[in-house]
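> only the shape, not the letters, is given here:
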């Protein structure tokens, strides 16, 4: 069974935890991961492009001139696609890009990508995220303590925004996914101003955020809950 070190927020190793082979020691299945990532991205699409065809454009109920005798080409409506202000032929229609993949494929992809993260050594288990103050500065320090990221403070360039020339931005060098057991507003609000850092509760993680992340910081409680669900 794979064994993971457990750290506190100061970066000191305080414990070890054994995780299940059936969840964290699974062969890499690239096809399952790819299928789930594409499905998640497709389900985010809005599909709200729409153009009116000749039956939907306002007006055009009366033909512009009689059929014969004018010498001009015959037309049945001035809302024909041939006319200015007419309808669009084969234009975009409202549609849903939503589709689903089998539950077994999703679970296989989750197990596969979690196992791959463990093998790569990019998973950092934290006992709890409970600093004295829930501030961005403290959260940036935690990431540095855990050696999962380097967070630098930089000044915005002059002229970019007159109202925020003195604003300090937090720039992270690695993409980090922080996973907590439950949704924690204070943790989310403290991390959200650090670039390339995302915070998700354990019941909201999916294949795409895990594939996106270069480093995974997960609380011990969240790890046990994920293991219980995927076992």
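Structure received. As the structure is a prediction and not an experimental result, all values here were calculated from the model.
> CA only for contacts and neighbour counts going forward, please
Fine.
> what's the burial count for the nearest residue to residue 28 once chain neighbours are set aside?
Nearest in space to residue 28, with sequence neighbours left out and distances taken as CA to CA, 6 or more residues apart in numbering, is residue 112 at 5.0 Å. For residue 112, the neighbour count with other CA atoms under 10 Å is 23.
> which ones are touching residue 112?
Neighbouring residues of residue 112 by CA atoms under 8 Å, 6 or more residues apart in numbering: 23-29, 33.
> now list the buried members of these.
With burial judged by 16 or more other CA atoms under 10 Å, the buried subset of the contacts of residue 112 is 23-26, 28-29, 33.
> which among those residues gets closest to residue 138?
residue 24 (30.3 Å; CA to CA).
> residue 119 in helix, strand or coil?
Here residue 119 is helix, with the state taken from DSSP: H, G, I helix; E, B strand; the rest coil.
> from residue 26, how far off is it?
10 Å (CA to CA, to the nearest Å).
> one more: residue 82?
Taken as CA to CA, the span from residue 82 to residue 26 is 60 Å.
> helix, strand or coil for residue 171?
Once three-state DSSP is applied, residue 171 turns out strand.
> who's in contact with it?
With CA under 8 Å, 6+ apart, residue 171 has these contacts: 151-154, 194-196.
> buried subset of those?
Going by neighbour count (16+ other CA under 10 Å), those have 151, 194-196 buried.
> nearest to residue 96 among the residues you listed?
residue 196 (29.5 Å).
> ok, that closest one touching residue 176?
Yes: Residue 196 is in contact with residue 176 according to CA atoms under 8 Å; the separation is 6.3 Å.
> out of the buried ones among the contacts of residue 171, which sit inside helices?
Using DSSP state H, no member of the buried ones among the contacts of residue 171 falls in helices.
> dump those to TSV, plus distance to residue 203.
What follows is the buried ones among the contacts of residue 171, written out as TSV (distance: CA to CA, whole Å):
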residue	distance to residue 203
151	27
194	23
195	23
196	21
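> ok, and here's another one to check against it:
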């Protein structure tokens, strides 16, 4: 099984933890990882962009001049696309950009992203992040101790203070273990997980 070091909040190594190979040492399928990222970004798009075609622009019902004899090019409407104020040729219309992936594909993509971080030594496990109140300084100090400036901090589902503590750090993001996703894993250089978060991920994806 894959083994990584466990650190405390001071950044000192306190032991080792065995990771589930089916999750943290899985085959890296770049196609599925790319697909998962495109899926997440596409599903976030509102798809409300709209422009008018020549049939939707007000006016232009009368032929501006006769067909022949004026010296001008023939024209049928002042709302044709080549006219100022005319319609757009292939105008965008409201649409749904979302698409779906199979559950097994999503799971394989997430496992591949996590496995890549482990193989690159960019995944850190912290024994716990127990904070009495949101303290940005505590999380920033942890990141400095682990020598990482851009990190995804993953904590167990009930650790609200830890996620709130990350909010004021522009180069970090705090999420719960049940919200972990491929896009965030790839966006940030390093992933910092608590031991409870590792356990929660293994319970779901093992």
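Okay, I see it. Because the structure is predicted, anything quoted here is derived from the model rather than measured.
> list the contacts for residue 102 of structure 2?
Contacts of residue 102 of structure 2 (CA under 8 Å, 6+ apart): none.
> you'd agree residue 153 of structure 1 is in a strand?
Yes: under three-state DSSP, residue 153 of structure 1 sits within a strand.
> how about the nearest residue to it, chain neighbours excluded?
Closest to residue 153 of structure 1 by CA to CA, 6+ apart is residue 170, at 4.8 Å.
> mind listing what that neighbour touches?
151-154, 193-195.
> can you map out the strands along structure 2?
Secondary structure of structure 2 (DSSP state E): strands at 2-7, 13-19, 123-126, 151-155, 172-176, 190-194.
> what's the closest of those to residue 203 of structure 2?
strand 13-19 (11.9 Å).
> distance from the chain centre to the closest one, please.
Between the centre of strand 13-19 of structure 2 and the centre of its chain there are 29 Å (CA atoms, centre = their mean, to the nearest Å).
> do stretch 210-226 of structure 1 as well
Worked out by CA atoms, centre = their mean, stretch 210-226 of structure 1 lies 15 Å from the chain centre.
> repeat that for stretch 205-212 of structure 1.
7 Å.
> can you check which part of structure 2 it sits on?
Per the alignment by TM-score structural alignment, stretch 205-212 of structure 1 matches residues 180-187 in structure 2.
> for the most centrally placed residue in structure 2, give me its contacts.
The residue lying closest to the centre of structure 2 (CA atoms, centre = their mean) is residue 183, at 3.5 Å. Each residue near residue 183 of structure 2 by CA under 8 Å, 6+ apart is listed here: 36-37, 40.
> gap between the two ends of stretch 91-105 of structure 1?
36 Å.
> may I see the buried residues of it?
Those would be residue 105, for stretch 91-105 of structure 1 by 16+ other CA under 10 Å.
> hang on, the earlier thing: ok, the contacts of residue 170 of structure 1 vs residue 108 of structure 1, which is closest?
Of the contacts of residue 170 of structure 1, the one sitting nearest to residue 108 of structure 1 (CA to CA) turns out to be residue 195, at 30.1 Å.
> re the thing from before, and the contacts of residue 183 of structure 2 as JSON lines, adding distance to residue 49 of structure 2?
Converted to JSON lines, the contacts of residue 183 of structure 2 look like this (distance: CA to CA, whole Å):
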{"residue": "36", "distance to residue 49 of structure 2": "24"}
{"residue": "37", "distance to residue 49 of structure 2": "22"}
{"residue": "40", "distance to residue 49 of structure 2": "19"}
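> need the residues you listed in a markdown table (columns: neighbour count and distance to residue 146 of structure 2).
Below are the contacts of residue 183 of structure 2 laid out as a markdown table (neighbours: other CA atoms under 10 Å; distance: CA to CA, whole Å):
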| residue | neighbour count | distance to residue 146 of structure 2 |
| --- | --- | --- |
| 36 | 23 | 29 |
| 37 | 17 | 27 |
| 40 | 16 | 29 |
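> closest one of the buried ones among the contacts of residue 171 of structure 1 to residue 217 of structure 1?
residue 196 (13.1 Å).
> need the counterpart of the closest one in structure 2.
Match for residue 196 of structure 1 (TM-score structural alignment): residue 171.
> ok, now which ones touch the closest residue to residue 142 of structure 1 other than its chain neighbours?
Using CA to CA, 6+ apart and skipping residues adjacent in sequence, the residue nearest residue 142 of structure 1 is residue 9, 5.6 Å away. Going by CA under 8 Å, 6+ apart, residue 9 of structure 1 touches 126-131, 142, 145-146.
> right, I'll leave it there.
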